[in-house]
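*Asks:* heads up, no residue letters with this:
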């Protein structure tokens, strides 16, 4: 599905659509030992190893991304580099 059709489908169902990631400026390049990520550094290190391999490591990278999400860390990949940001969980009303 192309971007225009996807945007139209979102709008048709009352959802907002953004052409670019509204959180793009919040992402920072991950380097081992990032002090803001004490609980996530081991997962990011393992994920980096999975990104550098080819083949079944894709499953590992996806699984580790899910584990990071549980810690409140969003990961974006560019050319086998990891960029991260934290996210706030919304409390159920």
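*Replies:* Sure thing, it's come through. Everything quoted here is computed from the prediction, not taken from an experiment. Numbering: from 1, shown residues only.

*Asks:* C-alpha from now on. contacts and neighbour counts both.
*Replies:* Will do.

*Asks:* how about the helices in this structure?
*Replies:* With helices called from DSSP state H, the chain shows them at 3-12, 41-52, 57-70.

*Asks:* Can you lay out these as TSV showing distance to residue 78 and mean neighbour count?
*Replies:* TSV is the format used below for these (distance: least, C-alpha to C-alpha, whole Å; neighbours: other C-alpha atoms under 10 Å):
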stretch	distance to residue 78	mean neighbour count
helix 3-12	20	12
helix 41-52	10	18
helix 57-70	13	16
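
*Asks:* this is the comparison structure:
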């Protein structure tokens, strides 16, 4: 059994978690306000942008934290396996 590389895990998490969130919230993150818009429209636009940014940030954290933990576990396991193989197959 081989473990997938951390970059593969990160790409998979990005594709499944972050990309759909960013694609869905893209219009709210790039909304324009014209000079003649009423204050209520400006405030709603600002709130929508802040909520969209917070949700995108949360999705990014949901990708980054498991990837970081997996990278640590991957490094520990591969290090232990290399150490075991070094003692098992001495030259």
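*Replies:* Arrived safely. What you are looking at is a predicted structure, and each value in this text was computed from that prediction instead of being measured.

*Asks:* quick one: TM-score?
*Replies:* Scored against TM-score structural alignment, normalised by the length of the second structure, the superposed chains reach a TM-score of 0.33; 47 aligned residues with a C-alpha RMSD of 3.7 Å.

*Asks:* Looking at the helices of the first structure, which is nearest to residue 82 of the first structure?
*Replies:* Residue 82 of the first structure lies closest to helix 41-52 among the helices of the first structure, at 7.3 Å (C-alpha to C-alpha).

*Asks:* So which elements touch that closest one?
*Replies:* With contacts defined as 3 or more C-alpha pairs under 8 Å, 6 or more residues apart in numbering; DSSP states H and E, helix 41-52 of the first structure has these neighbours: helix 57-70.

*Asks:* Make CSV out of the helices of the first structure and add distance to residue 28 of the first structure.
*Replies:* Shown next, in CSV, are these (distance: least, C-alpha to C-alpha, whole Å):
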stretch, distance to residue 28 of the first structure
helix 3-12, 26
helix 41-52, 13
helix 57-70, 15
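
*Asks:* can you pull the contacts of residue 86 of the second structure?
*Replies:* By C-alpha atoms under 8 Å, 6 or more residues apart in numbering, residue 86 of the second structure lies in contact with nothing.
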